[in-house]
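A.B. asks: model the structure of this input:
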Amino acid sequence: MHNHHFPMAFPILFLLFICLPFSSAKLNVNYYKTTCPDFEKIVRENIYTKQSSSPATAPGILRLFFHDCITDGCDASILISSTAYNPHAERDAELNLSLSGDAFDVIVKIKNALELACPGIVSCSDIVAQSTRDLVKMVGGPFYPVRLGRKDSLVSEASRTDASLPTTKMTMDEIIKKFTVKNFTIKEMVALTGAHTIGFTHCKEFSDRIFNYSKTSEIDPTLHPKLAAGLRKVCQNYTNDPSMAAFNDVRSPGKFDNAFFQNVLKGLGLLTSDYILGVDPRTRPLVELYAKDEKAFFQDFAKAMEKLSVHGVKTGNKGEVRSRCDQFNHIPN
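C.D. replies: Below is the predicted model of the structure:
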């Protein structure tokens, strides 16, 4: 007997493809299965070695990944070094100067290993995406699938970064706009901010909350007084030593958990932007949810990271597979 339903399957399948953003439709988790079968293993082993010896790697890579992706898509444009031909590369943008050396180092190390195993195959942007996921998992965060097949950018300009990245001094309206203009929801923004559960922030980013806050108060009254006192000690010489920093999550700085949200509600967030996340009516309910339900945070973080990891990706001839992550294959004319 013949099946009358059969022809219907095609239009439905076709519709599914139309709904996927075209660029990410070409990506898939098995992209290197035949061309570079050791890809996952090489990334994982290098990440494990680096993270074990320098715990700042995980937050460093997470930040590098976010700064790269939110600027003009996940395309490794942030890894390009400035040259005479391209004097203001993204890496040298004011907001990227504090990115961790450990993060750049481990990407280079992985790239070198992959160039030996399968030369010219794996893009730097795929290395960044995969390393980020592996590190999030390694420090206790959720697992999420990473689709692969990104190409590396042919452009890298510092000016694009300043226009895209949120800063700690912005109002909540301004911060929200940085995300919504890139098609991320407020919920995704709050979940992604949970990345502050690991890593540290340099004193200059929050010095205005602990020194000469106002005419009547030396410290910001919304900051927990004990934390403020501790930060004043840590940061007392920060103007002479710009590397002075404090952990974002004072309770479990090395573990990916929901403590950041609990801290925010107790006045233990380092940044003004952390504080307003806990008071703004658009974001507070999410902060409260994530503070009491780690599973909800992990789920939303994983989904947001998966979405961020395919944001603005370049495929086909829109990009290239760089042979060195810090330079384009051809010097632009």
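A.B. asks: can we go C-alpha only for contacts and neighbour counts from here?
C.D. replies: OK.
A.B. asks: make sure residue 332 is actually in contact with residue 85.
C.D. replies: Yes. At 7.2 Å, residue 332 and residue 85 qualify as touching, with contact defined as CA atoms under 8 Å.
A.B. asks: can you get me a residue count around residue 59?
C.D. replies: A total of 27 residues lie near residue 59 under the criterion other CA atoms under 10 Å.
A.B. asks: now it: closest residue in space, sequence neighbours ignored.
C.D. replies: Nearest residue to residue 59, sequence neighbours excluded (CA to CA, 6 or more residues apart in numbering): residue 199, at 4.8 Å.
A.B. asks: how far away is residue 259 from residue 269?
C.D. replies: From residue 259 across to residue 269, the span is 10 Å (CA to CA, to the nearest Å).
A.B. asks: and for residue 53?
C.D. replies: 27 Å.
A.B. asks: comparing residue 259 and residue 269, which residue is more hemmed in?
C.D. replies: residue 269 (27 against 22).
A.B. asks: sec struct for that one, please.
C.D. replies: With DSSP: H, G, I helix; E, B strand; the rest coil as the basis, the three-state label of residue 269 is coil.
A.B. asks: I'd say it and residue 260 touch.
C.D. replies: Yes. Applying CA under 8 Å as the test, residue 269 and residue 260 come out as touching, 7.3 Å apart.
A.B. asks: okay, and the common contacts of the two?
C.D. replies: 248-249 (CA atoms under 8 Å, 6 or more residues apart in numbering).
A.B. asks: tell me where the stretch 51-200 of the chain has strands.
C.D. replies: Per DSSP state E, counting those that start in this stretch, the stretch 51-200 of the chain carries strands over the ranges 200-202.
A.B. asks: measure the nearest residue to residue 93 once chain neighbours are set aside to residue 319 for me?
C.D. replies: Nearest in space to residue 93, with sequence neighbours left out and distances taken as CA to CA, 6+ apart, is residue 158 at 4.6 Å. As judged by CA to CA, residue 158 and residue 319 stand 18 Å apart.
A.B. asks: one more, please, to line up against the first structure:
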Amino acid sequence: MAMAFRRGGVVLLAFVLALCLSATELEARLGVDYYHKTCPHAEFIVMDEVKKAMAGDAGLGADLLRMHFHDCFVRGCDGSLLIDSTPNNKAEKDGAPNNPSLEAEAFEIIDNAKKRLEAECKGTVSCADILAFAARDVVVLSGGFYYKVPAGRRDGRVSMASETLTNLPPPSFDLNQLTQNFAQKGLTQDDMITLSGAHTIGQSHCSSFSNRLYNFNSTFSQDPTLDPAYAAQLKQECPNTSGGANQQVPMDPNSPTTFDTSYYRNLLANRGLFTSDQTLMSTPTTAAKVWQNAANWFAFQKKFGKAMTKMGKIGVLAGSQGEIRENCRVVNGFH
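C.D. replies: Take a look at the predicted model:
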């Protein structure tokens, strides 16, 4: 029995070492300035396309940032969100909540960057990396801090709408549900609170939070944690009619296109738009982190870059895994 235990221990130790080595190898494949030699203008080209698009419509920036989140939370950061549906498969981009929340024009920004990159260094820069670069560029162009993006991701070949609802946290989640969802992706509660700060830019359809205004629960028609004055304002913008659900409002009405800490100040005033926003104030521990982010713009910006870098490594494909898609909308070899 003793020998069997030692032998089993050796096998277990070998398995653990293999996992550690594979994780280390993966980290080694992702690196800052990954395209320095193979496609030195890669990040400049992506930034240029994002800048041109946001100059015409600043709201597209929030879509690009959300696209990176939604890509990483489903199958990892593999660019699968960018794949188009086919007659035989409904892809992620057409699953809820991606459709209708993500604008078609945002996907075109990635297409434009990919076309330029293919012309300059064919088959080199992955769609997944383009999306990661674009998300960082949105933060910078909206007034946030620049952070370096480790690259070297490969593109996935599978995209299924059925996986979006089971992986993406809905706006109705409470703190425990959110914490568990992020933990499943290897992210801490602090990461979650920091990454939620992305809601400082962009808009939301009224349907994502109208239950807080008109049909909250059997006791309250209106969410009692929602500031009454803000609720009255939202009711004006989101009437309880068939067409009201399709209206859009800014997630941070104070500065909807600026990457600042106004989102956290809104939470302190009970003006979080979603249940999943205001729930960050539901415990002393999480409320303290909200207060810290609200009070220190510089510290929040640094934390956000670190959290984005960590999120950008979820389930990445590297080395010989996946592929470098020629067209971000179509897997290679499919016509």
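A.B. asks: TM-score of the superposition?
C.D. replies: The TM-score (TM-score structural alignment, normalised by the length of structure 1) is 0.89; 315 aligned residues with a CA RMSD of 1.9 Å.
A.B. asks: sorry, back to before: and the residue nearest to residue 93 of structure 1, what's its match in structure 2?
C.D. replies: Matched by TM-score structural alignment, residue 158 of structure 1 corresponds to residue 161 in structure 2.
A.B. asks: list the residues that contact residue 202 of structure 2.
C.D. replies: Contacts for residue 202 of structure 2 (CA under 8 Å, 6+ apart) come out as 59, 61-63, 250-252, 256-257.
A.B. asks: try it again at 10 Å.
C.D. replies: Shown in contact with residue 202 of structure 2 (CA atoms under 10 Å, 6 or more residues apart in numbering): 58-63, 65-66, 248-253, 255-259.
A.B. asks: could you do residue 157 of structure 1 as well?
C.D. replies: With CA under 10 Å, 6+ apart, residue 157 of structure 1 has these contacts: 71-72, 77-78, 80, 82, 86-93.
A.B. asks: including distance to residue 173 of structure 1, could those residues go into TSV?
C.D. replies: Listed next are these as TSV, based on distance: CA to CA, whole Å:
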residue	distance to residue 173 of structure 1
71	19
72	21
77	27
78	26
80	31
82	33
86	34
87	33
88	29
89	28
90	25
91	27
92	27
93	23
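A.B. asks: still contacting in structure 2, which of those?
C.D. replies: Checked against structure 2 using both residues aligned by TM-score structural alignment, their matches' CA atoms under 10 Å, the contacts of residue 157 of structure 1 keep these contacts: 71-72, 77-78, 80, 82, 87-93.
A.B. asks: and for the residue lying closest to residue 243 of structure 1 once chain neighbours are set aside, the neighbour number?
C.D. replies: Of all residues not flanking residue 243 of structure 1 in the chain, residue 202 sits nearest, at 6.5 Å (CA to CA, 6+ apart). Neighbour count for residue 202 of structure 1, taken as other CA under 10 Å: 17.
A.B. asks: quick one: the corresponding residue of structure 2 for residue 145 of structure 1 and residue 316 of structure 2, what's the gap?
C.D. replies: By TM-score structural alignment, residue 145 of structure 1 lines up with residue 148 in structure 2. Taking CA to CA as the measure, residue 148 of structure 2 falls 17 Å from residue 316 of structure 2.
A.B. asks: who has more neighbours out of those two?
C.D. replies: Ranked by neighbour count (other CA under 10 Å), residue 148 of structure 2 and residue 316 place residue 316 first, with 23 against 14.
A.B. asks: distance of the most centrally placed residue in structure 2 from residue 265 of structure 2?
C.D. replies: Centroid check for structure 2 by CA atoms, centre = their mean gives residue 69 as the closest residue, at 1.3 Å. In this structure, residue 69 of structure 2 and residue 265 of structure 2 are 23 Å apart, going by CA to CA.
A.B. asks: what's residue 258 of structure 1 aligned with over in structure 2?
C.D. replies: Match for residue 258 of structure 1 (TM-score structural alignment): residue 261.
A.B. asks: how about that match, nearest residue that isn't a chain neighbour?
C.D. replies: Spatial nearest neighbour of residue 261 of structure 2, chain neighbours left out: residue 294 (5.3 Å); criterion: CA to CA, 6+ apart.
A.B. asks: and if you look at residue 181 of structure 2?
C.D. replies: Counting by CA to CA, 6+ apart, the residue nearest residue 181 of structure 2 is residue 169, at 6.8 Å.
A.B. asks: quick one, what contacts that neighbour?
C.D. replies: The contact partners of residue 169 of structure 2, taken as CA under 10 Å, 6+ apart, are 70, 73, 97, 177-182, 276.
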